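>>> coordinates only, no sequence provided:
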């Protein structure tokens, strides 16, 4: 059985440098909550762009985009963030296997604290092929 993984790296602008210590504490509390439910946190957070107060969010060995969405929504509530924000991730596999690779993206409305839209490349591709009734091009053998 091959091991699959999800990787991402993104930046969440908080708007003010003085929010950074509280945001890092919010991350630690979220990690503790997950640990209490016997789940491990699957991303790390570091301060970056200290002048504007931004967080760099990076997947661990295998990231969990749903955890990032939950954390970012907490930040939005806590710091009054508004506007659209999103991130993308890749999905891979240690050993090539059918349908093991892909990617996705999610767009959030920070003020409304809701997911506006998301796309999953694997699902999009399979749905698109199923919807289109045009047969795939036949393989043509070269003349020998």
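Yep, that arrived. Treat the numbers as computed from the prediction; the structure is a model and nothing was measured. Residues are numbered from 1 along each chain as shown.

>>> from now on I want contacts and neighbour counts done on CA atoms only, so please keep to that.
OK.

>>> which stretches of this structure form helices?
Taking DSSP state H as the criterion, the chain carries its helices at 20-36, 65-79, 121-131.

>>> pick the most deeply packed of those.
helix 65-79 (a mean of 18; mean count of other CA atoms under 10 Å).

>>> what helices or strands is that helix leaning on?
If you count contacts as 3 or more CA pairs under 8 Å, 6 or more residues apart in numbering; DSSP states H and E, helix 65-79 packs onto helix 20-36.

>>> contacting residues around the closest residue in space to residue 20 that isn't next to it in sequence?
Counting by CA to CA, 6 or more residues apart in numbering, residue 53 is the residue found nearest to residue 20 once chain neighbours are left out, at 6.0 Å. Shown in contact with residue 53 (CA atoms under 8 Å, 6 or more residues apart in numbering): 13-20, 47.

>>> below is structure B, check it against A:
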């Protein structure tokens, strides 16, 4: 049996140490919402590394993660702390055994000020579209 994983590690600067500490509450609220709505655990670990100055959040997967949860959290932080600019991260999809459809990844960019997606790519979908004769960049 193969095990599938999604791996990532990313950072979000929330401006101040106070905002970083408040972000722990935002994550807890999101975790509760996900548990209620999706009946599962939140798909990332959050920490505040001191070497980053105390205002940068570090988000990563444990064994496997959920990029959508990171995106929702970043949008909540943007709203709570009035963040501006573009922010994004990338992830890798892997597998414990060789499977032809098990590897890929993606990236997502958010306009924090507008609180909306700026753009994204999923390499598996991109490849499938290209191989089917479509325009993968459309």
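On my side now, so go ahead. Keep in mind that this is a model prediction, so the values were computed, not measured.

>>> tell me, how many residues neighbour the aligned residue in the first structure for residue 63 of the second structure?
Alignment note (TM-score structural alignment): residue 63 of the second structure maps to residue 61 of the first structure. Using other CA atoms under 10 Å, the number of residues around residue 61 of the first structure comes to 11.

>>> quick one: map residue 105 of the second structure onto the first structure.
Residue 105 of the second structure maps onto residue 103 in the first structure, by TM-score structural alignment.

>>> the nearest residue to that match once chain neighbours are set aside and residue 14 of the first structure, how far apart?
Take residue 103 of the first structure and drop its neighbours on the chain: the residue closest to it by CA to CA, 6+ apart is residue 90, 4.2 Å away. To residue 14 of the first structure, residue 90 of the first structure is 25 Å away according to CA to CA, to the nearest Å.

>>> so where is the longest strand seen in the first structure in the second structure?
Longest strand in the first structure, counting residues (DSSP state E): strand 84-93. The aligned range for strand 84-93 of the first structure in the second structure is 86-95, by TM-score structural alignment.

>>> how much does the matching stretch stray from the first structure?
Its matched residues in the first structure lie on average 0.3 Å from stretch 86-95 of the second structure after superposition (mean CA distance after the TM-score superposition for the first structure).

>>> for that stretch, buried residues please.
87-95 (16 or more other CA atoms under 10 Å).

>>> closest to residue 125 of the second structure out of those residues?
The closest of the buried residues of stretch 86-95 of the second structure to residue 125 of the second structure turns out to be residue 93 (CA to CA; 12.6 Å).

>>> find the nearest non-adjacent residue to that closest one, please.
residue 6 (4.5 Å).

>>> quick one: map that neighbour onto the first structure.
Under TM-score structural alignment, residue 6 of the second structure pairs with residue 6 in the first structure.

>>> tabulate the buried residues of stretch 86-95 of the second structure (CSV), appending distance to residue 121 of the second structure.
Below are those laid out as CSV (distance: CA to CA, whole Å):
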residue, distance to residue 121 of the second structure
87, 15
88, 11
89, 11
90, 9
91, 11
92, 12
93, 13
94, 16
95, 20
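
>>> let me know whether residue 34 of the second structure touches residue 41 as I believe.
Yes: counting by CA atoms under 8 Å, residue 41 is a contact partner of residue 34 of the second structure at 6.8 Å.

>>> name the residue closest to the centre of the first structure, please.
Closest to where the C-alpha atoms of the first structure average out (CA atoms, centre = their mean) is residue 65, at 3.7 Å.
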